[in-house]
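Student: Structure here, sequence nowhere to be found:
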């Protein structure tokens, strides 16, 4: 149920933004136009609410450092800021050497690989130099399969498709730079296996949650 609560909260944030926009300050051009930024933060990948832990160990999760970059474009629509964005990240999150089975985390022993995201956001100015925003979109992630209890990786990967919602605060550091802090929740509901031979399995249902708290610094042009 937690993923539905998080999604509903994000939807409520989107719905509330137009109402807040009626009282917000005018949009400053410092928040509009193309942008590019670097991202770093905490990454937690875990079994979703439909997966039960029956093995007595808290091994239904992997944690690590998230890093990457994003690009976007924002424009003013009345007192709202509306934008589109794309992101590419990687992560150090990885299973430990404990003997993992497919029932504990859903994938066996894995290492988090790249993640792709594309979506949009809607913001309102809290002050002339600070914006609060909500976001949402599509995310595609890959997990590398680890071989047994060794450090070796196989050429097999899981590819996961899902959605992402989140919210954040962005501050204009100067006329052409900004810093932001953001929380994002992702849920992956469909996956397939990419084998080292080049073959791909059929699609199947999964339930994987992802929580991230990130900071970003970027520039506008």
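Tutor: Thanks, I have it. Values in this document were obtained by computation on a predicted structure and should not be read as measured data. Numbering: from 1, shown residues only.

Student: C-alpha from now on. contacts and neighbour counts both.
Tutor: Noted.

Student: What are the boundaries of the strands in the protein?
Tutor: Listed in chain order, the strands found in the chain under DSSP state E are 33-47, 61-77, 80-91, 110-127, 130-146, 153-174, 177-194, 204-220.

Student: let's bring in a second model and compare:
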């Protein structure tokens, strides 16, 4: 008879276990959040440097070809600001200056005059518009160009006063390139840039007037590195 209360107690405890388990609820199983590609931020200002080569375009006086160095080393600095909008579009402005290696172009006229143009550097202030694809930005640019040049004319080794109908210091530039963010603050770029400083002719001395117009333009290839001061969180993730 003493076993009956113990048996009843055991039955009561066994019956209560499912109820307690029900109160605890089912074991939760979480699902890992879906991965989303990072959003790269191009908004901010930047400074950097570049190096590359410059190649003179068509330079001739009505068929009288100017002697020149076909390719010259260039190196310089740039600074600018970008603004990212409408998701992946980027607009910006950039100032750039490149020092040129030896670039003494010139010609000897049949009349005995010797013209030379020592171009020491190229500068530009451009706007640019681009589209970002992940960490890469594809862009086009264009604007004002400046040539740091020194033109001279001599006769028998002595300097001669001369006049051109326009100078070769002010012109325009266009280009395109790609820039890549390899860290939130560092980016590398490669670009092509064309500079055109127009055509001009001698209007004095009179002996050079019949030779017509000549042009001064440049093709450049550059690779550069920028440090970016971002105005917003450089990388965000969307889930």
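Tutor: Nice, I can see it. Please read all numbers here as calculations on a predicted model, not as lab measurements.

Student: circling back to that earlier point, closest to residue 9 of structure 1 out of the strands of structure 1?
Tutor: Between residue 9 of structure 1 and the strands of structure 1, the shortest gap by CA to CA is with strand 153-174, which sits at 9.3 Å.

Student: Name the residues of the closest one that come out as buried.
Tutor: Using 16 or more other CA atoms under 10 Å as the test for burial, strand 153-174 of structure 1 gives 156-173.

Student: Same check on stretch 52-64 of structure 2?
Tutor: Result for stretch 52-64 of structure 2 [16+ other CA under 10 Å]: buried residues 52-56, 59-61.

Student: likewise stretch 212-221 of structure 1?
Tutor: Neighbour counts over stretch 212-221 of structure 1 (16+ other CA under 10 Å) mark 212-220 as buried.

Student: what's the answer for stretch 69-83 of structure 2, then?
Tutor: Using 16+ other CA under 10 Å as the test for burial, stretch 69-83 of structure 2 gives 72-83.

Student: Kindly reformat the strands of structure 1 as JSON lines containing distance to residue 13 of structure 1.
Tutor: What follows is the strands of structure 1, written out as JSON lines (distance: least, CA to CA, whole Å):
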{"stretch": "strand 33-47", "distance to residue 13 of structure 1": "23"}
{"stretch": "strand 61-77", "distance to residue 13 of structure 1": "18"}
{"stretch": "strand 80-91", "distance to residue 13 of structure 1": "13"}
{"stretch": "strand 110-127", "distance to residue 13 of structure 1": "9"}
{"stretch": "strand 130-146", "distance to residue 13 of structure 1": "6"}
{"stretch": "strand 153-174", "distance to residue 13 of structure 1": "8"}
{"stretch": "strand 177-194", "distance to residue 13 of structure 1": "13"}
{"stretch": "strand 204-220", "distance to residue 13 of structure 1": "18"}
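
Student: between those, which gets nearest to residue 2 of structure 1?
Tutor: Of all the strands of structure 1, it is strand 204-220 that lies closest to residue 2 of structure 1, at 9.7 Å by CA to CA.
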